[in-house]
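In: here is my input; please provide its structure:
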Amino acid sequence: MKKMVLFLVFVLTLTACKKETDIKPTPALADKFAGSYQLNSFRFTGGGTELDLPTLPVSGNGQSVSGAVTLVKVAGAKLALELVIKATGANDYKLQLENLEVKQIGAEYGLFSNNQRIADVDGTALIFNVSETDPTTKETIAVAFVARR
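Out: Below is the predicted model of the structure:
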């Protein structure tokens, strides 16, 4: 759990400045992609911990794991993302990201945090994939998931 919190801190402090000249924020795009998505897969690696759930929801032996992602329009082309993973007998895990910007790149759409593309979205699916390396410890933490409406 501490590794996931550490990852959240990394994501919230991303400072990448990758510039793409054909990126255009459009306020109406936030409306198009806002809504609820069911988590279909989830992967986390970091600090010697690896969690790979290639198919969700999953259940067996009286245990179940499921999840959901909600995109909420904040203002203009900005969205907030909340990921919630539920597991039998455990506290819900929540990851919240604020001020994500929806941008169109050619025929594709992406979610950006501080000009770094962290997800692709098309109205029916959300594909999230972020990895970050701590410059002092050289530890890489990665989170990836797929969610569908």
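
In: going forward, measure contacts between C-alpha atoms and count neighbours the same way
Out: Noted.

In: show me what contacts the residue nearest the centre of the chain?
Out: Nearest to the centroid of the C-alpha atoms of the chain, with distances taken as CA atoms, centre = their mean, sits F128, at 4.5 Å. Contacts were defined as CA atoms under 8 Å, 6 or more residues apart in numbering; by that measure F128 touches I118, A119, D120, V143, A144, F145, V146.

In: ok, now with 10 Å
Out: 42, 110-111, 117-121, 143-147 (CA atoms under 10 Å, 6 or more residues apart in numbering).

In: and the helices in the protein, which stretches?
Out: Here the chain has its helices, by DSSP state H, at 2-12, 27-33.

In: looking at those, which is nearest to I105?
Out: Evaluated with CA to CA, those place helix 27-33 nearest to I105, the distance being 12.2 Å.

In: before we go on, could you also do this sequence so I can check it against the first one:
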Amino acid sequence: MNKLLFFLFPLLLVLTGCPKDKEKDPEPAKPAAAVAGTYTLSAFRYSDSDGTTNLPTLPTTINGRTVSGTVVLTQVSGQDAKVSLKLTLKITGQQDAVIDIDEIGVEGSGPYTLKLDGQSVGSVDGNTCTFSVSETDQQGQHVELSFTGRK
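Out: Presented below is the predicted three-dimensional model:
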């Protein structure tokens, strides 16, 4: 029995004395890098003094023309919490309509909040990006833009 204990004791020390390899917690994603990517538009709305375009489901076909679009969020170089936004609306047989918005702030750690000039204008949660902004331009025209996109 003593021989067995003499043999098992060092073995127990070796087995219990070695620390287990712990997996390191992943580094939290930089907000801009976490939301960057291409989102396919699933809904779009634009309104100004000339009228309103409301497309609650995309892609869609209107008068034989397919309407679809994308939103690309790109991390601003050297900025962990800023993205630029490029919205492209495609209509078969017409030139693409493009809207660029620079310097959109990204806050949080999921869901992320999108901010423009300090105001919350949208969110990114997993694979869904929502955005809504309204403003009055220099000519006094009220403009509204909102969309939803999915990765």
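
In: related to what we said a few turns ago, need the winner for burial among the helices of the first structure.
Out: helix 27-33 (a mean of 19; mean count of other CA atoms under 10 Å).

In: with the second structure overlaid, how far apart is that one on average?
Out: For helix 27-33 of the first structure, the mean deviation from the second structure after alignment is 1.8 Å (mean CA distance after the TM-score superposition for the first structure).

In: tell me the residue in the first structure that is farthest from the middle.
Out: Distance from the centre of the first structure peaks at N61, with 28.9 Å (CA atoms, centre = their mean).

In: distance of it from T88 of the first structure?
Out: Going from N61 of the first structure to T88 of the first structure by CA to CA, to the nearest Å gives 11 Å.

In: cool, E82 of the first structure as well?
Out: 20 Å.

In: tell me which of those two has more neighbours.
Out: Between E82 of the first structure and T88, E82 has the larger neighbour count (other CA atoms under 10 Å), namely 16 against 12.

In: tell me the contacts of whatever residue of the second structure lines up with the more buried one?
Out: Aligning on TM-score structural alignment places E82 of the first structure opposite K86 in the second structure. Neighbouring residues of K86 of the second structure by CA under 10 Å, 6+ apart: T38, T70, V71, V72, L73, T74, V98, I99, D100, I101, D102.

In: what's the last one aligned with over in the first structure?
Out: Going back to what we said before, that points to D102 of the second structure. By TM-score structural alignment, D102 of the second structure lines up with E98.

In: right, I'll call it a day here.
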